[in-house]
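Asker: heads up, no residue letters with this:
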């Protein structure tokens, strides 16, 4: 089984590309979604997050208080690093379990905004980059998250990899710029990866 990472900056369209692969029968692990699930459902992780950030990390309904937590760590890199050191190992353990459940698939995708090149502290065989121009990414994100200002979106972008850094880790690139057709690119890559597997 090939393990393929799929990444891209905010608004690049990673999710829509992943959904296309899922339609083709490819299992996809959504790291950010699973991280959200784990912060709410992993009791040990909840306990550790409360110890680090205080009880306000969870709202009155007992749900992870994402907005409040984001405000605490936004300008505090050290605190963000500590929070990530709690969450990331849980996500990696969860991923490993998911890999085992899907080991009969020719290849699987793990989607995440944070990613290294294949073989660089991970067991990926290759990395797919979903790429789009910055202007399009900002417009898409504003449409998807109307509560976010352009300044907020740009601030998120500055904390992610640059275009050059993303390009440097990619073995394959899918261009999602509203000009290149997505489906033929996904089908061609699916064919290639299925053959390699």
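Answerer: Arrived safely. Note that the structure is predicted; figures quoted are calculated from it, not measured.
Asker: please count neighbours and contacts with C-alpha atoms only from this point.
Answerer: OK.
Asker: show me what contacts the residue nearest the centre of the chain?
Answerer: In the chain, the residue lying closest to the centroid (C-alpha atoms, centre = their mean) is residue 112, at 2.0 Å. Counting by C-alpha atoms under 8 Å, 6 or more residues apart in numbering, residue 112 touches 5-8, 30-32.
Asker: which of those fall in helices?
Answerer: The members of the contacts of residue 112 that map onto helices under DSSP state H are 31-32.
Asker: A further structure is provided below for comparison with the first:
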């Protein structure tokens, strides 16, 4: 099994790269998806979040209001640490279950937004960073995700710097351009990281 850590700043296009790697046969473990799963309605994770942050982080249907919770934690390091203490152990346990279900010879791509922030690089055989300049990422967050510019800047500032991410990379995929450019870059990466790929 080959363990690939995939990361990139918010708005870099990391999910697009993950989709393209999955299409080439990689088993993708999406940390954000797992994080949503462990705080779904009825889970111990959601109960713990509500105990810590209050019922105002719930939507009327009882699901977590991620946007509201995000506004609470991304501007306050202590609040973010409290949320991470609830979510990260649950994500780690669920991730282990998913990896255990993958074939022994699989290329497992871990889509981990906070790989650098949490010093997880040594956990992987290869670290791939999807990179785009901050102004490009900011424009994508405002245009594609509907964030207001101030909130998007807070989210970017809460993550590791671009320089720190690039320093952790074994491979960098430049995603500052069009998606068509991304296809050839992912194909080149696949050939590099997979023997006979």
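Answerer: That came in fine, so what should we check first? Note that the coordinates shown come from a computational prediction; the quantities given were computed from them, not determined experimentally.
Asker: TM-score of the superposition?
Answerer: The TM-score (TM-score structural alignment, normalised by the length of the first structure) is 0.89; 196 aligned residues with a C-alpha RMSD of 2.3 Å.
Asker: between the contacts of residue 112 of the first structure, which is nearest residue 119 of the first structure?
Answerer: Nearest to residue 119 of the first structure among these: residue 5, at 10.7 Å, using C-alpha to C-alpha.
Asker: okay, now that closest one: neighbour count?
Answerer: 27 (other C-alpha atoms under 10 Å).
Asker: so it touches residue 128, yeah?
Answerer: Yes: checked against C-alpha atoms under 8 Å, the pair residue 5 of the first structure and residue 128 is within contact range at 6.1 Å.
Asker: of the contacts of residue 112 of the first structure, select the buried ones using a PyMOL command.
Answerer: Selection of buried members from these for PyMOL, criterion 16 or more other C-alpha atoms under 10 Å:
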select buried, resi 5+6+7+8+30+31
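Asker: dump the contacts of residue 112 of the first structure to JSON lines, plus distance to residue 52 of the first structure.
Answerer: JSON lines is the format used below for these (distance: C-alpha to C-alpha, whole Å):
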{"residue": "5", "distance to residue 52 of the first structure": "30"}
{"residue": "6", "distance to residue 52 of the first structure": "31"}
{"residue": "7", "distance to residue 52 of the first structure": "29"}
{"residue": "8", "distance to residue 52 of the first structure": "30"}
{"residue": "30", "distance to residue 52 of the first structure": "25"}
{"residue": "31", "distance to residue 52 of the first structure": "22"}
{"residue": "32", "distance to residue 52 of the first structure": "20"}
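Asker: ok, the contacts of residue 112 of the first structure vs residue 163 of the first structure, which is closest?
Answerer: When these are compared against residue 163 of the first structure (criterion: C-alpha to C-alpha), the nearest one is residue 8, at 9.0 Å.
Asker: so what's the closest residue to the closest one other than its chain neighbours up against?
Answerer: Leaving aside its sequence neighbours, residue 8 of the first structure sits nearest to residue 130 (C-alpha to C-alpha, 6 or more residues apart in numbering; 5.0 Å). By C-alpha under 8 Å, 6+ apart, the contact set of residue 130 of the first structure is 6-9, 12-14, 17, 173-176.
Asker: residue 165 of the second structure too?
Answerer: 8, 116, 129.
Asker: among those, which recur in the first structure?
Answerer: Retained in the first structure by both residues aligned by TM-score structural alignment, their matches' C-alpha atoms under 8 Å are the following of the contacts of residue 165 of the second structure: 8, 129.
Asker: so which of the contacts of residue 165 of the second structure belong to strands?
Answerer: Taking DSSP state E as the definition of strands, the contacts of residue 165 of the second structure contribute 8, 129.
Asker: out of the contacts of residue 165 of the second structure, which is nearest to residue 154 of the second structure?
Answerer: Out of these, the member with the shortest distance to residue 154 of the second structure (by C-alpha to C-alpha) is residue 8, at 15.9 Å.
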